[in-house]
Structure formats: C-alpha cells, structure tokens
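> just coords:
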C-alpha cells in the first residue's frame, strides 16, 4: 500500500498552475518581517520545484538559503535555481531537525503531507534565532469536493482494495486556532489567518488537471503500474468533478481555502 506521505511527484504537472499556487506564498511572504541578521540563514522546508525558494532570494539577496524536500523529482527541477547563496538538499520534514540556527524557517504547502506535524514545531522553533520567524501555509480544503469525492471513490467497493488508506483524511491540517495556540508562548508571538481564493481555471476539466499535480498524487502513485486502472479511476473522478465544479462562461471556479501562520521570536 502506498503511504499518503510518499507520493511520486511530477514537477511539470505541479507547475502547470504555478501562478495560482504561488499566490498564497506571496501573501505569506508579505507578512514575514525582515530577519535580524543582514545576511540571514533561511530554510525553505518543502521547497518543491524551487520556484518559491527563488522568491525568498529575491527579497533577501544576501541570505544563505537552503531548500529542503524529500522528492528526487522536485529536487531535480529545483537544482536549476541553485546559485552561490542558494542550494537544495534532501530532507524529510517528518524527521528533519535543524543542525544550525536559522533566522527564518518557512514551509509552504507542505505540512498537510506530514502526520502530526505540530509535534515537529518545538524542534524548529528552538532553532529560530532571537528576532527570527517561523512561517507556514497549508491548504484548508480537505472538506471540499476535490478531496471528499476522491476519498469516497477510493473507498468504494471497486477501489478500496487498491486504494484503501492511501489518501489523507479531513484532519490532515489543524484549525487556525490550533496553530495559533501551538505557536504562541513566552517570547513567541503568532499571527494566524485564513483566506479562500477563487481560482478561475481555463480549459477542459481544469480541476482534475489541478489535482493531478497535488492531492491526486498518492492515487496516481498507487496505480502507476496499472495504466488501465489509473485511467478508469481518473474517468470516474473526472465525471464527479464535472458535476461538483461546473464550467461557467469564463472558466471553472475552484474555491480554495488556505491557512497561514507567522510566529515571531522576540530578540
């Protein structure tokens, strides 16, 4: 059985909707204060294809930045962005413990793949320098049709033997209040908020195309050795999505809720 935390990634598919996917990171980045050091040390935990890591380098050109990810496919794509102050390394957020102090640790659209990720926060916060920041963004849409229909289909009689236990559940992320509680304490102040984006997607079956790059990866990985089964699942799921997200005159609207948190450590 494929673990829901270890899908095989396709950077090209993921980046097909890069503009929409990057917007939450821009919104997160706008709320992160400047690190205390003139040449800060920054970790991008779950850097993916590196396309948002370069935004960190753009804001803090003197920073030494490392993007961490556990996907060889994503790291291979990210390598094209490497430079004198920007590198990439393999690491799994479920076990990664900082080996040095960081002025900023940022995690964008990663922690939903890490069970009990809140238990990792103390190690990461301990590594933040005085005046530094830990910032995260996670999708908060696990109760939406994209995920609910996928889970129901995977659990149906036809698919449960192949896909049972493959997908994440509705509690893959915490409530905003839970993140606020976890990131607030002596010498630590947190800013937590949520936003629902209305992505207007062009083309035929764009919601399916979107989910192929993210939430559907565990299914595609589990069925990778059986193309006929993969295509049959995609057809059934596509038909469900067409009903849940009907095309309109200007495209298909995909509502997408995101949760943000910025925890700042006092100097």
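Looks like it came in fine. Because the structure is predicted, anything quoted here is derived from the model rather than measured. Residues are numbered from 1 along each chain as shown.
> From now on I want contacts and neighbour counts done on CA atoms only, so please keep to that.
Will do.
> does residue 189 sit in a helix, a strand or a coil?
Three-state call for residue 189 (DSSP: H, G, I helix; E, B strand; the rest coil): strand.
> How far off centre is the one helix or strand residue 75 maps to?
Element membership of residue 75, judged by DSSP states H and E, is helix 72-78. Relative to the centre of its chain, helix 72-78 is centred 15 Å away, using Cα atoms, centre = their mean, to the nearest Å.
> next one: stretch 16-28
Worked out by Cα atoms, centre = their mean, stretch 16-28 lies 11 Å from the chain centre.
> buried residues in it?
By neighbour count with 16 or more other Cα atoms under 10 Å, stretch 16-28 contains the buried residues 20, 21, 22, 24, 25, 28.
> Tell me the helix or strand right after the helix holding residue 75.
The helix or strand immediately downstream of helix 72-78 is strand 86-90, counting by DSSP H and E.
> quick one on the thing from earlier: what packs against the helix holding residue 75?
Counting contacts by 3 or more Cα pairs under 8 Å, 6 or more residues apart in numbering; DSSP states H and E, helix 72-78 packs against helix 11-14, strand 86-90.
> Now flag whichever of the buried residues of stretch 16-28 is closest to residue 220.
Checking the buried residues of stretch 16-28 against residue 220 with Cα to Cα, the nearest one is residue 21 at 20.2 Å.
> before we move on, the earlier item: can you tell me which of the helices and strands packed on helix 72-78 is most buried?
strand 86-90 (a mean of 19; mean count of other Cα atoms under 10 Å).
> what's in contact with it?
57, 64-72, 75, 78-79, 82 (Cα atoms under 8 Å, 6 or more residues apart in numbering).
> Repeat that for stretch 260-267.
Residues from elsewhere that reach stretch 260-267 (Cα under 8 Å, 6+ apart): 28, 31-32, 128-138, 176, 179-180, 183-184, 187-194.
> all strands for the stretch 101-250 of the chain, in order.
Secondary structure of the stretch 101-250 of the chain by DSSP state E, counting those that start in this stretch: the strands cover 102-108, 128-139, 188-201.
> Reformat those as TSV; add distance to residue 215 and mean neighbour count.
Converted to TSV, the strands of the stretch 101-250 of the chain look like this (distance: least, Cα to Cα, whole Å; neighbours: other Cα atoms under 10 Å):
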stretch	distance to residue 215	mean neighbour count
strand 102-108	15	24
strand 128-139	10	23
strand 188-201	16	16
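> Second structure follows, compare the two:
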C-alpha cells in the first residue's frame, strides 16, 4: 500500500536512528523502580514512532505488556517490524485515555506536538496506577536557528503564497515550574532536567535530512512538489551560515531536550 503523502516517513526518520535514539536511551536509564516491585507490567509508549523507543522498553522490561500508540501508519508498520513482541495501536495521542491504569507511560519526542501542556500532563499522570511513572522527553528547539529559519523562509515571497496558512499546534514548552505545578497535585518524586545534545552530522544537507521528517515536514507537505527543491536549497544555504563546519568538515547540530519523570502519588 502506498504511503499517504502527509504521513510520516519512517525510513527517512530512521536515517539518523542511532542519534535520535540516544535521548530515549537516557530517559529509560533514568526511570526508577516501581514501589514494591522491580518491573512494570503495563507500559504505554505514547507516540512510539518507528519503534526506536519501544524496543528499549521491551529490552529493559521483557515481561511487560508494551503497547505503542501512534497516528502514522508508516511509522507503526516500521515499529511492528522492529519490535514484533509489542502491540501497536493507531490513534491520535492527543486522545489518549488508558483502558486500565498504566504502570509506565513513556513519551519520547512526541508530546511537544500537542497543545495545552498544563492540562495534558495532569491528564497523563491520572492515567497511571498509584506509584506508576510518567517519563517524558521533548525537543526544546523552537528558538534554535534550525527552526527559526523555517519560519523565516516561509515568509519569503516565493513561498508565502503556499505557506501563509500554515498552522501548527506546536507551542513553546512551558517553564520547568509550570510542569512541576501541573504534576504536583497528582505526583511526587518529580524530576526535571534539560540536556543539550550536539549531533555530529556530515554537513548542512544532513541538517535538512534530519528535520525533513520532523520539523520541516509541515512546510514541505504544503508546498507544491515543484517548489520543494528551491525551499530545501534556500534552507540549506541559510543553515550553513548558522552551523559552521568543524575542522574536518562536519557540522554540530545542537538539539536541546527537556526531560520529565514523575511518580503518581499513592
């Protein structure tokens, strides 16, 4: 079956699988044991994508019932290939409501696409069993040159006709205090931190490739096919000014990521 034009492209996303997976590895490593037991039995991977995070969950907790949820058919097909022992469900994670309390809700690089995080984080914490863990990682990139340049390019006359109506639910992340206050009525043992990853890429074209399946995707989807190459070229030219080459010709893509781990209060 052909992939719908606006669907996510799992193979393209996996071009940088090892580097994309590092934040999920770090998040899994930071998850504490459940109270009274060492392993969660019911785990939801919220916005599982191509299964890069799901496979980490099944490796750490092989006896758990792990369910990955994602909106993209292409991502889910790739995830099912990668992690056949997990279950996968096609749904919009904005509508997530657990059929039974979960001992771990894991959301790696997915919740930043959703609005109204104060309500969202309180809601997710309420889907946990008592003592269950919410573990979240979100890119904090809207103020980075990589994303500022996307918005600036969209205003140029050559593209504004097609991109002027582009709307995204993506908002700036809340402050750490806001996330704490959203979770504190329901959770304790709340941990918040930010890590800045510096991904070593071969050049400016790789920065385009990195974001073509994520942040740039809404822009590329709205452009006529014949105008995408020009948009991509102008993006690469602009990127090169903000991400200079290293001594050996590589570039460093700085990518801040914000982490939250909270335990539901018993």
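Alright, I've got the coordinates. On a predicted model such as this, the values are computed, not experimentally measured, just so you know.
> Any idea what the TM-score is?
Superposed pair, TM-score by TM-score structural alignment, normalised by the length of the second structure: 0.90. Supporting alignment: 259 aligned residues with a Cα RMSD of 2.0 Å.
> Now render the contacts of strand 86-90 of the first structure as JSON lines, adding distance to residue 109 of the first structure and neighbour count.
Converted to JSON lines, the contacts of strand 86-90 of the first structure look like this (distance: Cα to Cα, whole Å; neighbours: other Cα atoms under 10 Å):
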{"residue": "57", "distance to residue 109 of the first structure": "18", "neighbour count": "16"}
{"residue": "64", "distance to residue 109 of the first structure": "22", "neighbour count": "19"}
{"residue": "65", "distance to residue 109 of the first structure": "18", "neighbour count": "27"}
{"residue": "66", "distance to residue 109 of the first structure": "17", "neighbour count": "21"}
{"residue": "67", "distance to residue 109 of the first structure": "14", "neighbour count": "28"}
{"residue": "68", "distance to residue 109 of the first structure": "13", "neighbour count": "25"}
{"residue": "69", "distance to residue 109 of the first structure": "12", "neighbour count": "24"}
{"residue": "70", "distance to residue 109 of the first structure": "14", "neighbour count": "17"}
{"residue": "71", "distance to residue 109 of the first structure": "14", "neighbour count": "21"}
{"residue": "72", "distance to residue 109 of the first structure": "17", "neighbour count": "14"}
{"residue": "75", "distance to residue 109 of the first structure": "16", "neighbour count": "22"}
{"residue": "78", "distance to residue 109 of the first structure": "16", "neighbour count": "25"}
{"residue": "79", "distance to residue 109 of the first structure": "20", "neighbour count": "16"}
{"residue": "82", "distance to residue 109 of the first structure": "21", "neighbour count": "16"}
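> which one of these sits closest to residue 147 of the first structure?
residue 71 (22.2 Å).
> Return the residues in contact with the aligned residue in the second structure for the closest one.
Counting by TM-score structural alignment, residue 71 of the first structure corresponds to residue 72 in the second structure. Residue 72 of the second structure makes contacts with 7, 8, 49, 90, as judged by Cα under 8 Å, 6+ apart.
> ranges for the helices of the stretch 151-266 of the second structure?
For the stretch 151-266 of the second structure, applying DSSP state H, counting those that start in this stretch gives helices covering 157-163, 176-183, 204-212, 217-222, 228-242.
> Looking at these, which one is packed in the most?
Among the helices of the stretch 151-266 of the second structure, judged by mean count of other Cα under 10 Å, the one packed with the most neighbours on average is helix 204-212 (a mean of 19).
> Check the mean deviation of it from the first structure.
Overlaying the first structure shows helix 204-212 of the second structure at a mean distance of 1.8 Å from the equivalent residues (mean Cα distance after the TM-score superposition for the first structure).
> Give me the contacts around that helix.
12-13, 15-16, 201, 216-217, 220, 232, 235-237, 239-240, 243, 251, 253.
> check contacts around the one residue sitting closest to the centre of the first structure.
The centroid of the first structure falls nearest to residue 109 when counting by Cα atoms, centre = their mean (1.8 Å). By Cα under 8 Å, 6+ apart, the contact set of residue 109 of the first structure is 46, 136, 137, 138, 139.
> Ok, residue 11 of the second structure next?
Residue 11 of the second structure touches residue 78, counting by Cα under 8 Å, 6+ apart.
> And it, how close does it get to residue 113 of the second structure?
20 Å (Cα to Cα, to the nearest Å).
> ditto for residue 255 of the second structure
Residue 255 of the second structure is 16 Å from residue 113 of the second structure, by Cα to Cα.
> Ok, residue 40 of the second structure next?
Separation of residue 40 of the second structure from residue 113 of the second structure (Cα to Cα) stands at 27 Å.
> Compare those two (neighbour count), which wins?
residue 40 (20 against 17; other Cα atoms under 10 Å).
> For the residue lying closest to the more buried one once chain neighbours are set aside, give me its contacts.
Leaving aside its sequence neighbours, residue 40 of the second structure sits nearest to residue 103 (Cα to Cα, 6 or more residues apart in numbering; 5.4 Å). Residue 103 of the second structure makes contact with 34, 40, 41, 42, 43, 128, 129, 130, 131, 132, 133 under the criterion Cα under 8 Å, 6+ apart.
> Residue 103 of the second structure corresponds to which position in the first structure?
Superposed on the first structure with TM-score structural alignment, residue 103 of the second structure falls opposite residue 103.
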